[in-house]
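Asker: Structure of the sequence below:
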Amino acid sequence: MTVSIQEVMTTSPVMPVMVINHLESAVPLAKALVDGGLKVLEITLRTPVALDAIRRIKAEVPGAIVGAGTIINVQTLHAAIEAGAEFIVSPGVTETLLDAALETSVPLLPGVITPSEVMRLLDRGITAMKFFPAEAAGGIPMLKSIGGPLPQVTFCPTGGVNPKNAPEYLALSNVACVGGSWMAPADLVDAGDWAEITRRAAVAAQLKN
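Answerer: Model prediction:
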């Protein structure tokens, strides 16, 4: 069953952004996050094992909605889809990538930073976008400003979002969810402290928008 971008954006208030360095960590990490209530997982294509991690999590973690992040060109787009990614996240967007993504049935969450980029995507029928890098790009004040003239767009702010400012982002009317990595930092993953990751995920899952 194909997932919709609405499901991606609204299933959980926080979307874990996962950098998986060791393939053996993929499934226990994903299970820890899902057990905590965070079912939508973005696996970034920043490591050699990322595509295999997507395959394993899809096969072995029931309930997970598995997406691929750091999609920067057509090659990574197709590789992620072939690995089983149910949605695609990009840090920015090019016309070439956009054309290729819209030819597939896989939802795209494209990264934007300016009103002009938002308007260009609106022209192509896209209303759900990633605001990245959120804090560096002006954060909450910037999203409020964009929301004035462009209220039809829903954002997932990512980049610099943490447990302290996440509730402020989620309180905005044009924010459906936030992306972050604080639930599963590298030290906890390396230590295999899945219980603490589940605890952090459970706290994040209780955040409201």
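Asker: only C-alpha atoms for contact and neighbour calcs from this point on.
Answerer: Will do.
Asker: can you map out the strands along the protein?
Answerer: Secondary structure of the chain by DSSP state E: the strands cover 14-18, 40-44, 65-69, 87-90, 108-112, 128-131, 154-157, 178-180.
Asker: Another sequence for comparison is provided below:
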Amino acid sequence: MKTLEQQLQEIKVVPVIAIKDADKAVKLAQVLIENGLPCAEVTFRTEQAAQAIANMREAYPEMLIGAGTVLTSAQVDEAIEAGVDFVVSPGFNPTTVKYCQQRNMTIVPGVNSPSLVEQAMEMGLKTLKFFPAEPSGGVNMLKALTAVYPVSFMPTGGVNPKNVKDYLSIPAVLACGGTWMVPNDLIDGEKWDELAALVREVANIIE
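Answerer: You can find the predicted model right below:
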């Protein structure tokens, strides 16, 4: 069985999704899978997140699904119950990290400084989210961090079609997180063909 790190490295771009209507989750998952990005990070920024994850998991058991913007232990519980493969948090909260470790759930917490990387390493973490990537110094900051620390990164926040290859060219970057191929207005409007085109565009960029 492949590790999360191996799966992320193969997929290269993780669509970060804020879905308001869980009934649209299965169709969205289908669009992602059929157009070359068989993965989703469904953020807990909406009330329907856990149900959307559960719907995706039931329809596509093999899909790689993460829960994003997880801020509390209660949300960790919700995410696990919904069937996620991993949890992502925007910052580094030792309480949330410990709780995920207690529940045997992989967490990829957000860091953007040497001190935070070291705190995460102290807790045994080897894969971290670099967030917010662009405002935190972008590719140059990430290269500086990867030159010093033996960890892998998933940069998210300001990653777009113009800079995604620059991030992916850094050996320690497993995958990038992004929202540009899953805009809320297209999901809300059920514009699946337009979404499919955006997802395919990303898949083509990273081939």
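Asker: Reformat the strands of the first structure as JSON lines; add mean neighbour count.
Answerer: Converted to JSON lines, the strands of the first structure look like this (neighbours: other CA atoms under 10 Å):
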{"stretch": "strand 14-18", "mean neighbour count": "27"}
{"stretch": "strand 40-44", "mean neighbour count": "26"}
{"stretch": "strand 65-69", "mean neighbour count": "25"}
{"stretch": "strand 87-90", "mean neighbour count": "24"}
{"stretch": "strand 108-112", "mean neighbour count": "26"}
{"stretch": "strand 128-131", "mean neighbour count": "27"}
{"stretch": "strand 154-157", "mean neighbour count": "26"}
{"stretch": "strand 178-180", "mean neighbour count": "25"}
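Asker: Select, out of these, the one closest to residue 25 of the first structure.
Answerer: Closest approach to residue 25 of the first structure among those (CA to CA): strand 14-18, 10.9 Å.
Asker: out of the strands of the first structure, nearest to residue 202 of the first structure?
Answerer: Comparing the strands of the first structure by CA to CA, strand 14-18 comes nearest, at 10.4 Å.
Asker: center of the second structure - which residue?
Answerer: Geometric centre of the second structure, nearest residue: residue 41, 4.5 Å, by CA atoms, centre = their mean.
Asker: wait, doesn't that one sit right on residue 19?
Answerer: No - applying CA atoms under 8 Å as the test, residue 41 of the second structure and residue 19 come out as separate, 10.5 Å apart.
Asker: list residues touching both of those two?
Answerer: Common neighbours of residue 41 of the second structure and residue 19, counting by CA atoms under 8 Å, 6 or more residues apart in numbering, are absent.
Asker: Give me the distance between the helix ranked longest in the second structure and the centre of its chain.
Answerer: Scanning the second structure for the longest helix, with DSSP state H as the assignment, gives helix 192-205. The chain centre lies 18 Å from the centre of helix 192-205 of the second structure; the measure is CA atoms, centre = their mean, to the nearest Å.
Asker: With the first structure overlaid, report how far that helix is off on average.
Answerer: For helix 192-205 of the second structure, the mean deviation from the first structure after alignment is 2.1 Å (mean CA distance after the TM-score superposition for the first structure).
Asker: what residues does that helix touch?
Answerer: With contact meaning CA under 8 Å, 6+ apart, helix 192-205 of the second structure is reached by 13, 28, 31-32, 35-37, 161, 165, 181-182, 186-187.
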